[in-house]
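**Student:** sequence plus the predicted model coming up.
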Amino acid sequence: MPLPRPLKPLAAIGALALLLTGQVLAEAPGLNGELRGTGDLGVVIERASGSVALVDTTRREVLRHIEGFGDLSHASVKFTRDARYAFVFGRDGGLTKLDLLTGEIAERILQGGNSIGGAISQDGRFVAVGNYEPGGVKVFDTETMELVIDVPATYQRPDGSTAQAKVVGVVDVPGNVFVFSLFEAGEIWTLDMSRDEPELTKHRDVGSMPYDALITPNGRYYIAGLFGEDGMALLDLWHPENGVQRILPDYGQNDYGQGEQRLPVYKMPHLEGWAMAGNRAFFPAVGRSEVLVADTRDWSLTNRIAVHGQPIFVMSRPDERQVWVTFAHPLNDKVQVIDTQTLEVIATLEPGDSILHKEFTPRGEHIWISARDSNQVVVYDTRTFEELARLPAESPSGIFFTHRAHQIGL
């Protein structure tokens, strides 16, 4: 049956569009010649070889090992707003932009002497890098990688002299604001990039040696751990005029109100991957084989959970039913799982040697764990604890999946 006349041109146009689309798809560049999105991609840091493994979290496979990232002994990763690019922060001060679709390095600069992390602004325009050396924060344009602003972490010592502090705990918060801590200075600074002239605000005397920090998922509370004393420093970003509040100042005391001696600390806990479940927050105790539980309504300490060793990463499954814990040397051969309702350890796993880092898939059905000295990444089912895969990697450490692009502070 012939088509009515008005539809003939439309059918012809549709056929031509399909033909042209097919040509575009055939010619479009892509990783391994395959057109794909980035939603199920991730990056595994291979610290020994200065490379990263680009992985597919749905297929549970390594797509490519990519070299040329420099010193990755303490590297972290942030993703651009569109999840097309990953920015890798290297210990040699390198800032490397990786194209996830082509699996190639798009650009790399040496912006400092020693950097351990950074953040990307809410609107995706800026990437901030926190530096140990020379100290301070540098902000770059995410597209051009041109320097936008250099903020030295200059502080005044008790004797009146000035020095540069190591910058830790760099996070992004709503409003195109970066927040970070100064280790030696005991200060927390905010950098507002929403203005034509960026505005810097300094909060002083927040506590001794803030070593890392986290931001609550809604972007309200910035919390810095204190290495030089028990307790944490909390800044309410909805009401910064109230200053910094000390919370959990007595977590180092036992049930009799007496202070307990810390164990030797071989690895500083990391707070970025902290755990929240309902009105509870779970975080590692410095120098103690405990996971501490706080009530987020008033930030009081409510429970202590005895665990295998000194916790490094305490991370919540996306549905908040479980908390997974990894540990510091020399007890870093196991992973423990805590039930957030009973506060009991319900599983102890042994993925391999030198376990530190882990990452949940976006909806939490799987967890990927790096076994550094086994040169493997191990994938588990988080419901059954069944091992699903072992993937090859050169001394894997940090694991980062692209869903972080759409979460505050990650």
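**Tutor:** All right, it came through fine.
**Student:** switch to C-alpha atoms for all contacts and neighbour counts from now on
**Tutor:** Will do.
**Student:** I'd guessed His403 sits against Arg363; true?
**Tutor:** No. The pair His403 / Arg363 is not scored as a contact, 9.7 Å apart, by C-alpha atoms under 8 Å.
**Student:** so for the two, which residue has more residues nearby?
**Tutor:** His403 (19 against 10; other C-alpha atoms under 10 Å).
**Student:** my read is the more buried one is in a helix, agree?
**Tutor:** Yes. Per DSSP: H, G, I helix; E, B strand; the rest coil, His403 lies within a helix segment.
**Student:** what about it, distance to Ile355?
**Tutor:** With the distance defined as C-alpha to C-alpha, to the nearest Å, His403 ends up 23 Å from Ile355.
**Student:** and Ala53, how many neighbours?
**Tutor:** Neighbour count for Ala53, taken as other C-alpha under 10 Å: 23.
**Student:** second structure for comparison follows:
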Amino acid sequence: MKRRFRSKFAAALLVVAGLTVPAQAEPDAVKLFADHCASCHGADRLGGQGPALLPENLGRLMGPRAAAVIADGRTATQMPGFSATLDKDEIAALAAFIATPLPKMPAWGSLEIAASRVIHATAPALDRPRFAADPLNLFVVVETGDHHATILDGDRFEPLARFPTRFALHGGPKFTPDGRYVFFMSRDGWVSKYDLWSLTMLSEVRAGINSRNIAISRDGKHIAVANYLPHTLVMLSTADLSVEKIFEARDKKGNSSRVSAVYQAPPRDSFIAALKDVPEIWEIATDPNAPPVYPGLVHSHEKGMVEALQSSQGLFALRRIEIPEPLDDFFFDPPYRNLVGSAREGKAIVVNLTVGRDIKQLSLPGLPHLGSGISWTWNGRPVMATPHLKEGKISVLDMQDWSLIKAIDTPGPGFFMRSHENSPYAWTDAMMGPKKDTMSIIDKRSLEIVRTVTPAPNKTAAHVEFDKYGRYALVSIWENDGALVIYDAASFAEIKRIPMSRPSGKYNVWNKINFSDGTSH
């Protein structure tokens, strides 16, 4: 501080004397990054020991938030603080630098993916888990505060294991059909395979630079990875995380697109992919005996591996469904005959997957979060319900004609909604508004809110998940000094509270592998 004061005082004296003041050089952000960041985050900013430092990967961690992390570091991680090494202008220059997009999309194909693979351990030959808890009533809890995951016994609500994860897990872990293995995906493309029976991290591979989510095929043999960077949909083997196929995301006209999400469609034995920037939906067969589909064009990043599929059939056969405009954030009806996708704000489109075209447009203002929708039977009719990100309401739709049955007013805009086939209640949060600490409980028979609970006043309450039997509802206090709160799902009484670091999603093995009506798919 004294040195800076003296330099400013000297500059002022020069001005008084009528002399020119040399312009102060701006910090060289490229050199600062090379000197202080590249060893962990990669010279190309694509990541290494630390995560990728690109605007697509950082999300909300930019500007002042990024500067604070550079200055102070991150607790419970290997990120140190640089406030004693760099001055305020240098930290600001670094924060601005990592918020700048790369000049061109980097290549990340099968060679780069294969080179990234890390083997941590070999899965032991086991007939049963190494613990006494019910392996199908486990919860995988993602703690984003310090980048860990906890494996929780869903009967006793006691942790069985806690381990570090990659930075910024996203899109929800996915399970093999037998419930033994769980796969995580991070925002910067790392796919991790974990053995729930031996509580061991087995292997990891980086399938993209900026990834959105993953899905596992009905037979549990294949993983699909949806990427923003590069514009690809990557197929991996669940056995060893090797690359099976790479689809370059382009429409029939050759226009490139980000892949915003990929989903498993079990009754169809396929993956359904949402393309962010072009008006197409993709269906990719996961059945080796899939019948032929109409001609498509599949590309790979690898030189000399461009492949045209005429009347393609079998495993990974691609079917294109043209739609009026790009769709995002899908909800599927239970038979997977129809999907509803968000178009522009206030509009959703129903697409019939059997005939391969849109069949209805819906007016749903308030930006419905369709990916968090749930379904049940109401008065003998199949219905679905979805929260809205910008309005305090739940829209309940008749899935026979997609008409609006009711708009249920809630304390504020919400993000997650959950239920269970054995429970008459659905729980939803209001985390996107001022009543972020409030959970609303809706009677699925009367379509009325019958109770609200506040797990922690003035702290964000979010993401309900039920246990295997629908007896308990688990709610996250979504703060760094947060907790997992377990409620009796019938009486709404609090049963237990487990301290955790910003617990976000919690995923019950049974509900996920059985595609429970009350959980997202």
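**Tutor:** Yep, it's here. Predicted model only: the values in this text are computed from it and were never measured.
**Student:** quickly find the element holding the counterpart of Leu356 of the first structure in the second structure.
**Tutor:** In the second structure, the residue paired with Leu356 of the first structure according to TM-score structural alignment is Ala462. Ala462 of the second structure is part of strand 461-466, with elements assigned from DSSP states H and E.
**Student:** what about that strand, how far off from the first structure?
**Tutor:** Per the superposition on the first structure, strand 461-466 of the second structure and its aligned residues are separated by 1.5 Å on average (mean C-alpha distance after the TM-score superposition for the first structure).
**Student:** do you know how far the match of Leu356 of the first structure is from Ser504 of the second structure?
**Tutor:** Taken as C-alpha to C-alpha, the spacing of Ala462 of the second structure relative to Ser504 of the second structure amounts to 7 Å.
**Student:** find residues that contact each of these two.
**Tutor:** Where contact means C-alpha atoms under 8 Å, 6 or more residues apart in numbering, the residues bridging Ala462 of the second structure and Ser504 through contact with each are 476, 478.
**Student:** higher neighbour count, these two?
**Tutor:** Between Ala462 of the second structure and Ser504, counted using other C-alpha under 10 Å, the more crowded position is Ala462 (29 against 25).
**Student:** still on that earlier bit, ok, the match of Leu356 of the first structure - contacts?
**Tutor:** 415-416, 428-431, 439, 475-478, 504.
**Student:** please repeat the previous calculation with a cut-off of 7 Å.
**Tutor:** Going by C-alpha atoms under 7 Å, 6 or more residues apart in numbering, Ala462 of the second structure touches 416, 429, 431, 475-478.
**Student:** burial check on the nearest residue to Leu94 of the second structure once chain neighbours are set aside, number of neighbours?
**Tutor:** Across the structure, with C-alpha to C-alpha, 6 or more residues apart in numbering as the measure, the residue nearest Leu94 of the second structure apart from its sequence neighbours is Ala29 (5.5 Å). By other C-alpha under 10 Å, 19 other residues sit near Ala29 of the second structure.
**Student:** repeat for Ser516 of the second structure
**Tutor:** Each residue near Ser516 of the second structure was counted by other C-alpha under 10 Å, and the total is 20.
**Student:** separation between it and Ala308 of the second structure?
**Tutor:** With distances taken as C-alpha to C-alpha, Ser516 of the second structure is found 38 Å from Ala308 of the second structure.
**Student:** before we move on, back to that, can you pick the most crowded of the contacts of Ala462 of the second structure?
**Tutor:** Asp429 (32 neighbours).
**Student:** residue in the first structure matching that one?
**Tutor:** Aligned partner of Asp429 of the second structure by TM-score structural alignment: Thr326.
**Student:** go on, Gly482 of the second structure?
**Tutor:** With TM-score structural alignment as the criterion, the equivalent of Gly482 of the second structure in the first structure is Asn375.
**Student:** which SS class is the most centrally placed residue in the second structure?
**Tutor:** The second structure has Gly171 as the residue nearest its centroid, 2.0 Å off, counting by C-alpha atoms, centre = their mean. Following three-state DSSP, we place Gly171 of the second structure in the coil state.
**Student:** could you pull up the residues touching it?
**Tutor:** Residues in contact with Gly171 of the second structure (C-alpha under 7 Å, 6+ apart) are 212-214.
**Student:** just give me the closest of these to Ala93 of the second structure.
**Tutor:** The shortest approach to Ala93 of the second structure among the contacts of Gly171 of the second structure belongs to Arg212, at 28.3 Å (C-alpha to C-alpha).
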